[in-house]
Structures are given as C-alpha cells and as structure tokens.
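Trainee: sharing a sequence plus its predicted fold:
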Amino acid sequence: MKKFLVHSLTPPRTENKSARRMKQATLVVALLLPATAAWAQRFPDANELLANVRLHQSQQEIDLHGQLRQEARVVPFHLVQNGPVVRYIFSNPDETLQLRIGANDSRLDEIKRSGSEKITQLNEPVRGTAITYEDLALKFLYWPNARVIGADFIRTRNCWKMQLRPPTGDSQYGSILLWVDKDNGALMRMEGYDSAGKMIKR
C-alpha cells in the first residue's frame, strides 16, 4: 500500500503597511547604531585632552605686547612666558601678575617689592575690563567635568570641540566651550556662557 506524505499548507501571512514600516524603521535604527557607537569611540578622553592642553600651554616661550579692550577702554600689557611661568606686566600704575601653570592646578600671584601675594578674588575684573583674574589664571583647564562633544575647523585647523563645566558655583561661568587643535593641543577658541546659557565672553 502506497503511503502518501501529506503536507499541511499554511496560508501566507499578510502584514499591514504599519507593521512593514515598523520593521523598516527598526532595521534602519539597527544599522545606524553600530556606526554611531563607532563615531563616539573616536573621541579622545576629555581629561587626557585637557592634560595635553595644559602641557602645551606650559611649554611655550612668548614675548609680546597686547591689549585688553572693554568698549572704548584700552589697557596695554606686556606678556612674557618662559615655560610654565607667565608674566602679565601692566603700567600706569605698575602691576605684575605671575601665572604658574602646573600639572594639577594653576596659581596667579601679584608680584610686589615685598614678595608675591596669591590672588584669591578671581572673579574680579582686570583693570576695569571684561577679563577677570580667573581668565588669566586659566582655571577652566583644570575643571574635572569636561567632555568632548564634536569636531570642527577653526581657521583651517582641525579641532576637538569640548564643553567644560565648573565643579562649584564660584566661577563666573556656567559652562565653557573650547576648540583644541587635534595635532598640537593648542587652544584655538574659547566661548564662555553664564548659568542661563547666554554667551558672555569670546
């Protein structure tokens, strides 16, 4: 007696348009996730990047004359840097500020005939301008709450874009954006924002 194999035929399932669109969207997301993760992994560690910036800043040899400007007010100064020691020399009246750039902190002193005196009121303006002693002390380069948020070109230089936030409420800034040269760690641009997100310095 012949045996017949009987196959149960199940009618094909039908999907509505909404289900197909959902599957397509899921597939697109699944394809994009690995690429997004790979891009994020290309960013350097923010703390290591800041350490490189501090190292670059502490290795410079500079002798130049510049100006601080606040509307019609112009304050000339002489800047002399020998490695980690930077001097800002003002006249009328005479004043010399000395910045020492360390690996873990910076220190800003006023140099007097009797010796040096540490400047503690960092949020005070320098000679009536928008520049503060905090700016001259480069304190933001030591903030621990830093992250790399992208890449950008500044004056044809390829830079990392960083966002820094102060660890305490003592700073005049709520956050700072920095652009750091990818090749040599040089600071290419800085933008300061208040706690409401308004840009107050550039």
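Mentor: Received, thanks. Residues are numbered from 1 along each chain as shown.

Trainee: contacts, neighbours, all on C-alpha from now
Mentor: Will do.

Trainee: quick one, helices of the chain?
Mentor: Listed in chain order, the helices of the chain (DSSP state H) span 17-41, 46-57, 133-137.

Trainee: what about the longest one, distance to the chain center?
Mentor: So that's helix 17-41. Computed by CA atoms, centre = their mean, to the nearest Å, the chain-centroid distance of helix 17-41 equals 31 Å.

Trainee: want to throw the helices of the chain into JSON lines with distance to I149 and mean neighbour count?
Mentor: As requested, these are exported to JSON lines (distance: least, CA to CA, whole Å; neighbours: other CA atoms under 10 Å):
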{"stretch": "helix 17-41", "distance to I149": "9", "mean neighbour count": "11"}
{"stretch": "helix 46-57", "distance to I149": "9", "mean neighbour count": "18"}
{"stretch": "helix 133-137", "distance to I149": "22", "mean neighbour count": "19"}
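
Trainee: got those helices as TSV, with distance to R113 columns?
Mentor: Output for the helices of the chain, formatted as TSV (distance: least, CA to CA, whole Å):
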stretch	distance to R113
helix 17-41	52
helix 46-57	28
helix 133-137	20
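
Trainee: among those helices, which comes closest to I111?
Mentor: I111 lies closest to helix 133-137 among the helices of the chain, at 14.1 Å (CA to CA).

Trainee: okay, pairing it with this:
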Amino acid sequence: MTKRLRFLALSTLVITATTCLTPSARADEAADRILEGVRLSATLQQSNLTGHLRKNGARSQIALFLRGENIQFQYFDGKQWQKFHMRLKKDQFDLFELKNGKTLKFPDSKLSQAVMGTDLTYEDLAFRFLYWPNAKIEGEETIKTQKCHKIRLVNPGRGGSYGIVYIWVHQKYGALMQVAGYNRAGQLLKRFHVTNTMKVGDVQTLEKMNVETYKLGTEKVIGITYMEFDKPKAVKKGLR
C-alpha cells in the first residue's frame, strides 16, 4: 500500500470513529450541563434554602446552602443545629461534620444512616448523587404531564446505599422532578417525588418533595417523609 493510500485509509478510519463517538460525547456533555442546572436549582446558589422534614406528624428543621464547590446542610436536633459540609472537586466529594468548632471527616459508613428517624439519609440530604461524574442521558419521559430528561448516574465509589440513581429533570425549567435510587443489586430503595416547585429569581427550585422508602424487591412503600422549603432570601454569608 502506498503512503497516500495508507493516509487515506487512516483518515477514513479516524473520520468514521469520530462520527460514531460524537453523538455519545455530545449526549454526555448535555447530561453534564443539565446536572449543572439541577445542582443550582436544588440548592439555590448564593441563597439559603430553609424548611423542614415531616414524618408521622414530627417535624425537623433543615437548611441547605451552596457556594460554588462548597455545600453546607444542617438540621435542628434538640437544642442545636447539626452542621455538615461537602467539599466538591473534579470527580471527588468529601463530606465533613462541623462539631465543637472542628471539621471532622464524615465516615462513608454513616452516609446511609437516617436523619432524625426520617426516610432521608445524610447522602440524600446532601443531594450527593447529583455530583457523581459521567452522567448519561437515557431518554425522555413525561412526569405529571411535564416532559423530562431521564439521566442515569452511577456511584463511582463504595460509599452510601445507592449503586445507580435515575433522575428526571424538567426540560423547560431544568428543575429536579423525580429521583429513583437503586442498590448495587438493582433493587429499588427510594423514590423522590417533587410535588411543588417555586420560582426564586430566574431559577425554578424545590418547594415540596416526598421521599418514599420501598421494601426490597417490591413496589411496596414502607415509609414516607415530606421535605418542604420556604421561599428563600438572598444572603451574603453562609450558614451559621
């Protein structure tokens, strides 16, 4: 084969491979862009998001706060706030507990523990799965008459209960509409249903969400917690 023919053959191979890979690459980039918007709407950058968790008549105050790559969440237990901090880097997220003026690494073994006896765990309250890398768009589905992107997220580590999480994102507003979390055996653990959203500035964000826990291997709901937020006010400083 002459040099010219070898060059043409190689060029054809490169062009063919690029053509085959481009749609997938574009889809992955689109999934990342969608997730970026979901993170913003779920935690409201530059604002506090305060509200409560409610289960069986008991209420617990909660708050979420985001500053770029740093997210804080806290809940009121007894007479004081229990505070947590998540530091985000590329393909890495570290969770810490703020206690007695110290920042302590939060053990992965506690990520799946329930918060205040509710159906939300520490990883749920931090929306930790929204920061997993390599998101994939699975297609389009309709949730409550609204067209949504269905996105697949795979746990990059061994921490927490979830192996795979699917999220549904409103195509027009970019708001989180539904979440389904599965364990590493593919069994459904929980579903999050957004029942109300609110507009804050130019962002559509969470107002009310139901979190359901399922009996493994079935569609039977064995617990439900209601997460409800107040309309936030912009602030200049972080949570205290």
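Mentor: Done, it's in. Quick caveat: nothing in here was measured; it's all calculated off a predicted structure.

Trainee: before we move on, back to that, nearest to R157 of the first structure, of the helices of the first structure?
Mentor: Judging those by CA to CA, what sits closest to R157 of the first structure is helix 46-57, at 15.4 Å.

Trainee: K112 of the first structure: which of the helices of the first structure is closest?
Mentor: helix 133-137 (16.7 Å).

Trainee: against the second structure, where does that closest one fall?
Mentor: Counting by TM-score structural alignment, helix 133-137 of the first structure lines up with residues 122-126 of the second structure.

Trainee: centre of the chain to the matching stretch, how far?
Mentor: Put simply, stretch 122-126 of the second structure sits 9 Å off its chain's centre (CA atoms, centre = their mean).

Trainee: kindly report the same for stretch 182-200 of the second structure.
Mentor: Worked out by CA atoms, centre = their mean, stretch 182-200 of the second structure lies 9 Å from the chain centre.

Trainee: between the helices of the first structure, which gets nearest to V74 of the first structure?
Mentor: That would be, of the helices of the first structure and by CA to CA, helix 133-137, which comes in at 16.8 Å.

Trainee: the closest one vs the second structure, mean deviation?
Mentor: Following the fit onto the second structure, the mean deviation recorded for helix 133-137 of the first structure is 1.7 Å by mean CA distance after the TM-score superposition for the first structure.

Trainee: any residues touching stretch 181-189 of the first structure, and which ones?
Mentor: Applying CA atoms under 8 Å, 6 or more residues apart in numbering, the set of residues contacting stretch 181-189 of the first structure from outside is 49, 52-53, 56-57, 154, 157-160, 178-180, 202.

Trainee: equivalent analysis for stretch 107-118 of the first structure, please.
Mentor: Contacts for stretch 107-118 of the first structure (CA under 8 Å, 6+ apart): 95-101, 119, 133, 136-137.

Trainee: any idea what G115 of the first structure aligns with in the second structure?
Mentor: The alignment partner of G115 of the first structure in the second structure, by TM-score structural alignment, is K102.

Trainee: what about that match, distance to Q74 of the second structure?
Mentor: 15 Å (CA to CA, to the nearest Å).

Trainee: next step: the contacts of stretch 107-118 of the first structure restricted to strands.
Mentor: Per DSSP state E, strands hold the following members of the contacts of stretch 107-118 of the first structure: 95-101.

Trainee: can I get the contacts of stretch 181-189 of the first structure in CSV with distance to T129 of the first structure?
Mentor: Below are the contacts of stretch 181-189 of the first structure laid out as CSV (distance: CA to CA, whole Å):
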residue, distance to T129 of the first structure
L49, 30
N52, 30
V53, 26
H56, 27
Q57, 24
I154, 26
R157, 30
N158, 31
C159, 29
W160, 29
L178, 22
W179, 24
V180, 26
R202, 13
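
Trainee: where do the strands sit along the second structure?
Mentor: Taking DSSP E as the test, the strands found in the second structure are 48-55, 58-67, 70-77, 80-89, 92-99, 102-105, 136-143, 146-154, 164-170, 176-182, 188-200, 203-214, 221-229.

Trainee: buried deepest among the ones you listed, which one?
Mentor: Highest mean neighbour count of the strands of the second structure: strand 164-170, a mean of 23 (counted as mean count of other CA atoms under 10 Å).

Trainee: the first structure: matching residues for that strand?
Mentor: Aligned using TM-score structural alignment, strand 164-170 of the second structure spans residues 175-181 in the first structure.

Trainee: mean distance between that stretch and the second structure after superposition?
Mentor: Superposing on the second structure and averaging over aligned pairs (mean CA distance after the TM-score superposition for the first structure), stretch 175-181 of the first structure comes out at 1.0 Å.

Trainee: distance from that stretch to the middle of the chain?
Mentor: Put simply, stretch 175-181 of the first structure sits 3 Å off its chain's centre (CA atoms, centre = their mean).

Trainee: what do you get for stretch 100-115 of the second structure?
Mentor: 18 Å.

Trainee: buried sites along it?
Mentor: Across stretch 100-115 of the second structure, burial judged by 16 or more other CA atoms under 10 Å covers 106, 108, 111-113, 115.
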